[in-house]
Structure formats: structure tokens, C-alpha cells
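K.L.:
next one to model:
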Amino acid sequence: MKTLSRWLLRESVIIPLISVFAGLIIGAIIMMFGGYNPFEAYQALFNKAFGNIYGIGETIRTITPLIFTGLAVAFAFRTGLFNIGAEGQFIMGSLAAAYVGIMLDLPAIIHMPLAVIVGGIVGGLWGGIAGFLKASRGVHEVITTIMLNWIALYLSNYLIRTHLLEKGQQKSETLAQSSWLSFSFLTDLFNNARIHFGFLIAILCAIVFYVILQKMKQGYELRSVGLNPHAAEYAGINVKSNIIKAMVISGMFAGLGGAVEVLGVTHNVTILPAFQGYGFDGIAVALLGGNAAFGSVVGAFLLGTLTFGATGMKLGAGVPFEIINIVIALVIYFVASRLIFKRLMNALNVNKQEEQ
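P.N.:
Model prediction:
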């Protein structure tokens, strides 16, 4: 039993659960002070997200892009890098996939995979710019990825306006149906929810994440560079090359997210007045998931459920979106503070051992 308890603690299973529970409890107290019934609010949230087949489909649709951006941020962090540019990589991936979907006329068996792959490659190349600048010039990736977010936003708007814009609209032409990831039988199954097969691609990416970092020699090198670049270099590992590789792979995850969102949900790209926030939400997802592959999937599930279910809290219990956002922020905050819980649990274990 003690061995199982130590394993759970080491794998950060108990601590995130306690953190999430604490966030929801404090959120409930805030709702009570605001004159709202937290039980009704959380029930309305659950009913909105999982109360019917349509809600389940839309919840999965909301979760899907968060998995991609969460994986992008988590992968970079596991290799010692801070990818704050998942938003820009997501935008460039969506733009590239849209270009393939609009400009090419191909059979679906070729068109759809090609659009997805091109979106991932372009996202990877966009992330690789920050990796190259860090490896060659020592420019910190936080600065470059933030700057590249803005470049991606305005470059995407310019290219849409000059090459893809539908006449009289602020969006591109509709992508050829042969490139879509959404299928009528799937939407019919989920009562016209915008669910698509991108969710399966997201799960596959989580598996790839795990295999690369935990089962491959390349992953060992990437993790070694992240833990101690000087020791890795002394051991004969090419540090600069691995920095670029890490940012390219990280960018590919985000770029795939952008491609999947366009091919599966919107079927066009629009001129954006501001960031959509998928990349920044990915930071929260990675944090919730402990920067692990499958932890990021769980983190995306939690954040996506709270995000989509927030409408239910508003309509079903009258809770304003401001309080809903506070609840979401509290959950993230307590998960980020899980080190406090870990130290507390370690202290309690020490005290028990001393008593024995």
C-alpha cells in the first residue's frame, strides 16, 4: 500500500486532483458570496458539456485544439524551452492547410492528409525560426516566439486579404470538401455537433509525443539538453541541433492544431482582429497536465469542459462569465501551486514516520 501511495505521489496523480478540487471549492465560495448557487452552477456546467449527445460532441470539439497547443508547449518545456509562440504556429498551420484546401483539386484520400501534413510542417518551420535564433545567436525563445505570434497574425491577415479572400467578405473562400476532416455521418451521430476526426489525430500526437521523449534515442538527447545543456554537450550531444529539433517538433504540434481546426470546424480562414487564444490556452493545458503527453490530454479535457460548459453556467444558473473565468483561473492557479501540496504531503509523511 505504501509503495502504491509513493507511486501515485511520484506520478502526480493525487496532487493535481487535490489542486483541481481546491480550485472548484474556492470558486464555489466566491459564487456563494456573489449570491449564486454553486451546486446549480456546476450541475449546469456538467449538463451543458455532457447532458446530451450534442453537448458531448461540442465538448470534444472544444477540447481538440487545446490538446495540440498543450502538447506543443509541454514538449518544448520538457526539452528545456519555453514555447510561448504556439498561437503563431497555430495560425500559420491553419493558413497553410487552408491554402492547400482552396488551391488544390485532389481526391479526398490525398487532399485531406496533404492539407494536414502541410499545416504541421509550416507550424514546425515557424517554431524552428525561434529554435534557430536561440541555437545560432543565443536569442531567448520567449522573446522570439512572442514576436513571431504578432508576425504570424499580420502575415496571415495579409495573405488572406491578397490571395484567399472571398469577394465582399472578411474570410477566405470555403475549402474544397475533399480536404474536410468533418463527415456528415459523424455530425449526424452527434446531433449536428461540430465534432471531427481531428480528435483522433490529437490523441495520436500525444502517443507520438510520449514515444519520442520516452522510447527513442532522439528523445533522450532532447531531454538531456533540456536538463543540462553543458553536460549534454560534454557527452557528445549536439546541443544546437537538438534545440532546433525541439522547437520544430513543438511547432508541428501547434501547426497541426491549426490545420485540424480549419479542416474540421471552420472550413475557411478569417481576417483576425486579435488572437483567438488557442496557443495561450495551451500554456494552461500544459501546466494542468504537468507537461506530460497524456497529462496534456487530461488538462485539455478539463479546460475544454470548463470553457464549453461555462455557457451552461451562465444560462442555467445565471453566473456571469467574469465569475466563471475566475473559477477557471483558480483551478489553473491551484494546479500551478501543486508544489505546495506536494511539500505538505511530504511533511505529513515525515511526521508519520517520526511518530512510528
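
K.L.:
okay, CA-based contacts and neighbour counts for the rest of this
P.N.:
Noted.

K.L.:
and for Ala28, the neighbour number?
P.N.:
20 (other C-alpha atoms under 10 Å).

K.L.:
which residues touch the helix or strand hosting it?
P.N.:
Assessed by DSSP states H and E, Ala28 sits inside helix 14-33. Residues from elsewhere that reach helix 14-33 (C-alpha atoms under 8 Å, 6 or more residues apart in numbering): 8-9, 37-39, 288, 319, 323, 326-328, 330-335, 337-338, 341-342.

K.L.:
how about this one, so we can line them up?
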Amino acid sequence: MSETLPAPQAPQPHTAAEAPRSNTVLREILRGSVVTTVLALVAAFVVGGILIAVTDEDVAESAGYFFARPGDTLAAIWSAVAGGYEALFRGAIFNTRADDFVGGIRSLTNSLGAAAPLIAAGLGVAVAFRVGLFNIGAQGQIVFGVAFTALMTFRLDLPLALQLPITLLGGIIGGAIWAGIAGVLKARTGAHEVILTIMLNYVGVLFVEWMVSTQGVLQKAGTTQPISNPTPSGAVFPDLGPAFPNLDLGFLFVILATVFVWWLLEHSSLGLRMRAVGENPHAARAAGISVPRIYIYAMLFAGGLAGLAGMNQVQGAVTSGFNQHIDAGFGFDAITVALLGRSRAWGTFAAGLLFGALKAGAYQMQAAGIPVDFVLVVQALVVLFVAAPPLVRTIFFLPKDDAEKSAKARAKALRKAVAQ
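P.N.:
Below you'll find the model as predicted:
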């Protein structure tokens, strides 16, 4: 019996060999947001170094005879840029010229102390961002939270174990109340949260200015200055010990707040509903989620975190009284911190540390002859590059993102259709 031969197979078209998995993994890493953010920081500091060199007097002087002795100009550029960033390092991370280790590490603890209110307020903005709300009202939430706790708790004169947590809780509640007004109006009337929070900033600041200027409300007794009474001694955050100079208990509360926000948004059922509303409120509503209620919850959390930022000011370094400027610009810096942290809890924490380090290091840079406003320029450059990932990918020759590719393909197809 003869065997049946298999039918001949049609030749398969030649296909290119698949790329090794390691190449695919590397490509995905290079397209990730972490690499893009780090390279955005590198680009910002490179441009900042150029600005330092351009504005340095020694560089300008040596540039006048560059073609005769180019080495002098290059040496002046290196001295200016390296000296500026070395001063930033000494002021923000470790003072290499200090007499002992504790004196050297004081720079780092100063950075952490400056970062604490930035992180807390940034977390509040980030929570609102994740729900699709643009909370621009951290300033008003901070100042009202501080004034609310002063009205409610400053006159209690309780022992430390009671006075400190009650004062802290009062500030958080006050910030939540002020943000909750915007949340309720947004949920019930549909009013835009940007307009609401900006206007509430003005109302809150002017309201607190009236309170600290009026005897019998919050103004310090025996003075005509617009300032409140000092924070009660029992409400002041204790220092963390001699190993952490200029750092108090408030920073630990900020760490706990970061853990809480991370758990809330990433691992809780409420966080799942909040993220769903932020992605698509119409789909979330169709799935049975109460979108107005989520808006109110988000603003309450945002305001409470802003109140925590205010408490870091009042119960920490600022203990001689406060006025309507207690937020010290943290309310608006928090928006930048949340954007840089991509509205993630730990990303916002890292961004707050960076901005706190820049603020702490600015004074050493000023002592080195660099204007203190240079730090603001670097912050703006960081935000510029972080907000433009395609620009960063182009500068550093990174692989393009799939979304960017598809957008360009759609634009090309649209142009072709219009041309036809």
C-alpha cells in the first residue's frame, strides 16, 4: 500500500526577524514618563547653566578677548557654572564647608522642611487633578484653614498631647470647609471650579486680612499690626532631635499624608471611582457612580491637604503669629509640584523635595553672586520641559510615544484628505 505524500506547502512570505525582547523592554523604558521627567530636569539644569554663564561678569570680561585666549573664557564658564551648582548643592543637600556632620546635614533638613508644605499642598492639587478638577484655590484653603484653627483652638490652652492634634485637625477641617464650598457649587450648579477656586482665594485672603486686623477676632492684643497671636506652645511641632536640625514632626505628618493619598487613589474603592470620574465622567455616570458626590469628596480631600500645608507653617517654623500671607506662595507652587509629579502621590512627593531643595539652595547661590531669582527660572524650565515630552524626546533622541505617532499619522491623513 503506497503512502500518501503530503501536499506541497505554499512558500511563506519572508518576515523580518522579531526584535529581541530586551530591545523592546529598553524601548518601553526610554518612552516611559520617569525617563522623560529625569531628562527634563537635566535639560532644565543645562539651560540654567547656560544662563549662569551668560550673566556672569568674569565670563563676559574674558569673552572680550576670546580669540586671543579662548582657554580663559572656557575656564570662566566652568568656574561660574560649577560654582553656582556647587553652592546649590551646599545649600540644599550637604554643606561641605561645615565644621561637623550635623552642621553639614542641616542643608538637607532645611530642604525637607521647605518641602513639607509644598508636598502637602501639592497632594491636594493632585487629588483634584485625578478627578478632572483644576483646584487653583490652595492659597485660600491654606489661609482659611490657618485662621479657622486659630479661632477654634488657640485659646484652649490644653496640654501638648491634646493641643497639638486638635490644632492640626482644626487646620485640616478649615481647609476642607473652604475647598468644600467650591466642590458643592461645582456639583450642584455646574459652575467651573477654576473660577470658583480663584475667586475663593481672593475672598479667603481678604477675609483673613480683616480677621488679623480686627481686635477681638484674631489680631494680637496690644498691637495695631495685622498679625495674630503666636501659636500656643502646646501646638508647636516638636523637633525630631539633634540629628535632624531644623526638622520637626510636621514632616512625618506629610509622609503619612503621602501614604494615605497613595492608598486612597490606587488601592481603595473610592479611589477607583475617583479615577473613573477623572478619566470619563459620562462613562462613570453611566456605570452608576455619583459624579457630583465624587467632586465634593475630591475637593474636601484637597482642602484638607492644603490645610495640612498651612499647619506646617503655623505649627512649625512660624510661631510668632501669622497674617494673610502665611501661605508664602506655596498655594500656587503646589500646582507646579502636582504637575511635575504627574498627579501621583509619590511623584508629587519627589517633586516637592526637588522644589524644597531649590528653595533652600537659593540662599547659598545668592551668597555666591547668583541672583536668587535664578531658582525661579530653573523651576519654570523644569515645568516647561516636563509639560513638553515630545520636545524632550527630540532633544535626547528618544523613541517616540505611540500616542504621539498616532496623532502625527492622523494629522498627515487629514492633510492628505484636505489636499484631495
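
K.L.:
now what about the TM-score between them?
P.N.:
Once superposed, chain against chain, the TM-score is 0.91 (TM-score structural alignment, normalised by the length of structure 1); 345 aligned residues with a C-alpha RMSD of 2.2 Å.

K.L.:
would you check the span in structure 2 matched by the helix holding Ala28 of structure 1?
P.N.:
The aligned range for helix 14-33 of structure 1 in structure 2 is 35-54, by TM-score structural alignment.

K.L.:
ok, now stretch 124-140 of structure 1?
P.N.:
With TM-score structural alignment as the criterion, stretch 124-140 of structure 1 aligns to 176-192.

K.L.:
among the contacts of helix 14-33 of structure 1, name the buried ones.
P.N.:
Neighbour counting with 16 or more other C-alpha atoms under 10 Å marks 9, 37-38, 288, 319, 323, 326-328, 330-335, 338, 341-342 as buried within those.

K.L.:
what is the neighbour count of the closest residue to Leu340 of structure 2 other than its chain neighbours?
P.N.:
Counting by C-alpha to C-alpha, 6 or more residues apart in numbering, Ala351 is the residue found nearest to Leu340 of structure 2 once chain neighbours are left out, at 6.1 Å. By other C-alpha under 10 Å, 24 other residues sit near Ala351 of structure 2.

K.L.:
same question, the one 5 residues further on
P.N.:
Residues contacting Gly356 of structure 2 under the criterion other C-alpha under 10 Å number 24.

K.L.:
the counterpart of it in structure 1 and Gly57 of structure 1, how far apart?
P.N.:
Matched to structure 1 by TM-score structural alignment, Gly356 of structure 2 sits across from Gly304. From Gly304 of structure 1 across to Gly57 of structure 1, the span is 12 Å (C-alpha to C-alpha, to the nearest Å).

K.L.:
helix, strand, or coil at the closest residue to Leu133 of structure 1 other than its chain neighbours?
P.N.:
Leaving out its chain neighbours, the residue that sits closest to Leu133 of structure 1 by C-alpha to C-alpha, 6+ apart is Val139, at 5.6 Å. Following DSSP: H, G, I helix; E, B strand; the rest coil, the label given to Val139 of structure 1 is coil.

K.L.:
now do Ile195 of structure 1
P.N.:
With three-state DSSP as the basis, Ile195 of structure 1 sits in coil.

K.L.:
ok, Ser296 of structure 1 touching Thr69?
P.N.:
No. Judged on C-alpha atoms under 8 Å, Ser296 of structure 1 makes no contact with Thr69 at a distance of 9.2 Å.

K.L.:
more neighbours, the two?
P.N.:
Thr69 (38 against 31).

K.L.:
please report how far that one lies from Gly35 of structure 1.
P.N.:
Distance from Thr69 of structure 1 to Gly35 of structure 1, by C-alpha to C-alpha: 36 Å.

K.L.:
all set, thanks.
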